[in-house]
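Enquirer: no sequence on this one, just coordinates:
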């Protein structure tokens, strides 16, 4: 065991957590190789029914948690994190017990941890070389799938989001409420940590897929369905809460004037890109998609690679005090286009609930939204070109 490495682990109050379930062929080798670097090890036996319990009796000097029945990898990790934090550890490196990870990569995590900013927490994920011939095709596809949704949900692009070889900041995790208990937990934890301001980054690690020894408990249909449901929920939360929250925090921190100058006028985006972003926000802000304007504006901004902040800002053109005027204008445009006349009580929009009135309102709303978007897009493009900062091309 390297005394220097053990000292570094102790100085960062870092331990190694090994969750295991029916990996009798590889567990002992993983523990022995990890012991070459540290004794700060916590093994979580997730209800194994093979020889795991017998093997662990040989390591009575290590801290161990035993589940009476199999609860899932998420539960094993969550209980391991809680126990480690109670033991005074501030960081935990997780290593899978199927033999695919190399304990000699532990220093890679510690080196990166030593470079972190003083007030910035890190969550590190070991990035595997997924182009190796030994890597199963389903693992490579699943990783790309996971990487894409993590980018949508956090705005951070990573090379590998599925590796179980990670370093977690325990103090931050202790403040987050988690709901998942199976493999999908490893997605939930990195997304929610990113939402908390934790920097989620990759570090390079080696990987070994030995199909003669490795036992995978991933159930393609059940677990992929769980992951898909989780990502659907996380995307909804991202666009309906996280993005608006971050926008309002930025607006409050900078102030309206500085925000408009820094994020709109002096944005590094081209004048055309900013103008189209404004037009997109205005279109959804005036469209009949009540409650979804911000969600749609940000979603299409990502899809079209526009400025998400600007689009979201202008999607809020339908502020509550202005809603009756927006609805009235939409109805009048609809009446003109369809040649129909409906009674409109300015004090209430209950009439809009009638089927015939809905048609008039929707048609008028979409036309008004489209016209306003084009008009404000052209005006904003002219203004951006007139007031373009001198240092911008």
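Expert: Yep, that arrived. What you see is a predicted model, and the numbers here were worked out from it, not measured in a lab. Numbering: from 1, shown residues only.
Enquirer: When you work out contacts or count neighbours from here on, use the C-alpha atoms and nothing else.
Expert: Fine.
Enquirer: Apart from its chain neighbours, what residue comes closest to residue 45?
Expert: Setting aside the residues directly before and after it, residue 45 is nearest to residue 66 in space (CA to CA, 6 or more residues apart in numbering), at 4.8 Å.
Enquirer: who's in contact with the helix or strand encompassing the one you found?
Expert: Using DSSP states H and E, the element containing residue 66 is strand 63-67. Strand 63-67 is contacted by residues 41, 42, 43, 44, 45, 46, 47, 80 when judged by CA atoms under 8 Å, 6 or more residues apart in numbering.
Enquirer: Correct me if wrong: the second one contacts residue 14.
Expert: When you say that, I think you mean residue 42. No. In this structure, residue 42 is not within contact of residue 14 by CA atoms under 8 Å, at 11.0 Å.
Enquirer: Against that first model, consider the following:
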């Protein structure tokens, strides 16, 4: 199974406090995994020591963007690398320690078994220990119902950044990917193209270092902008 190439993409913007611990855990998992896992950090124009920390791990691939593109641009960079290097599976994994490396097999195995094209790690499909802010929980529920209204498929955790895709969607994302806050947007984009999306229960922790850039004002702006984008994707034909 080692030839089944898997790339873990870690987008990072000013994550010097937490990315070292995250990479330690991912490297340990990759060494003991049957899947042939590589780890790629996309440094999204960080102004702190994120690059220095990543470079202390010689087995980690570093893609160093000259300036900040946002999560969408960082992830598309990673997906393009995965596409150009013929990876079969790509995984989005946060640098801040929120995602659980022990859940990687949970989101890899259904893709390897051809049960789905995308797996979303969900905090809510089953009860977990996750506790988020009321504003964040409101946003999650809001997008859950909006996407259900448009797709008739229930996504319990549409803003989750812990997800895995197969090589068909890698090709899609290498050429087209939303720029800002893409997690809810890509669900309707992929659903519209007929790909199969599943959710699997995973554990997530609170951020292990640094601070979130999402303020209440940014959250409201984000919800409005993503709502309009989702609605446009629904009505516009490819």
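Expert: Thanks, I have the structure now. From a predicted model like this one, the values you see are computed outputs, not experimental measurements.
Enquirer: Please state their TM-score.
Expert: Scored against TM-score structural alignment, normalised by the length of structure 2, the superposed chains reach a TM-score of 0.86; 229 aligned residues with a CA RMSD of 2.3 Å.
Enquirer: thinking again about what came up before, so which of residue 42 and residue 14 of structure 1 has more stuff around it?
Expert: In this view residue 42 of structure 1 and residue 14 are compared by other CA atoms under 10 Å, and residue 14 has more residues nearby, 26 against 21.
Enquirer: Could you check how far the equivalent of the more buried one over in structure 2 is from residue 104 of structure 2?
Expert: Structural alignment (TM-score structural alignment) places residue 14 of structure 1 against residue 6 in structure 2. Taking CA to CA, to the nearest Å as the measure, residue 6 of structure 2 falls 11 Å from residue 104 of structure 2.
Enquirer: count of neighbours near whatever residue of structure 1 lines up with residue 224 of structure 2?
Expert: Taking TM-score structural alignment, residue 224 of structure 2 has residue 228 as its aligned residue in structure 1. Using other CA under 10 Å, residue 228 of structure 1 has 16 other residues around it.
Enquirer: a helix runs through residue 228 of structure 1, doesn't it?
Expert: Yes. Counting by DSSP: H, G, I helix; E, B strand; the rest coil, residue 228 of structure 1 is located in a helix.
Enquirer: about what we covered before: report whether the expected contact of the match of residue 14 of structure 1 with residue 89 is present.
Expert: Yes. With contacts counted by CA under 8 Å, residue 6 of structure 2 reaches residue 89, the gap being 4.7 Å.
Enquirer: Run a quick neighbour tally on residue 99 of structure 1.
Expert: 23.
Enquirer: Show me what it aligns to in structure 2.
Expert: So, by TM-score structural alignment, residue 99 of structure 1 is matched to residue 97.
Enquirer: picking that back up, so which of the contacts of strand 63-67 of structure 1 are in strands?
Expert: Among the contacts of strand 63-67 of structure 1, the ones falling in strands (DSSP state E) are 41, 42, 43, 44, 45, 46.
Enquirer: which residues touch the first one?
Expert: What that stands for is residue 41 of structure 1. Counted by CA under 8 Å, 6+ apart, residue 41 of structure 1 has contacts 15, 16, 17, 18, 62, 63.
Enquirer: Regarding the fourth one, what is its secondary structure?
Expert: Meaning residue 18 of structure 1. strand.
Enquirer: how near is it to residue 64 of structure 1?
Expert: Applying CA to CA to residue 18 of structure 1 and residue 64 of structure 1 gives a distance of 10 Å.
Enquirer: Overlap of the contact sets of these two?
Expert: By CA under 8 Å, 6+ apart, the residues touching both residue 18 of structure 1 and residue 64 are 42, 43, 44.
Enquirer: mind putting those in JSON lines, distance to residue 117 of structure 1 included?
Expert: Shown next, in JSON lines, are those (distance: CA to CA, whole Å):
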{"residue": "42", "distance to residue 117 of structure 1": "28"}
{"residue": "43", "distance to residue 117 of structure 1": "30"}
{"residue": "44", "distance to residue 117 of structure 1": "31"}
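Enquirer: which one of those is nearest residue 323 of structure 1?
Expert: Nearest to residue 323 of structure 1 among these is residue 44, at 55.5 Å by CA to CA.
Enquirer: isn't the closest one right next to residue 78, touching?
Expert: No. Residue 44 of structure 1 is not in contact with residue 78 according to CA under 8 Å; the separation is 10.1 Å.
Enquirer: between the two, which one's more packed in?
Expert: Ranked by neighbour count (other CA under 10 Å), residue 44 of structure 1 and residue 78 place residue 44 first, with 23 against 18.
Enquirer: What's the match for the more buried one in structure 2?
Expert: Aligned against structure 2 by TM-score structural alignment, residue 44 of structure 1 finds its counterpart in residue 42.
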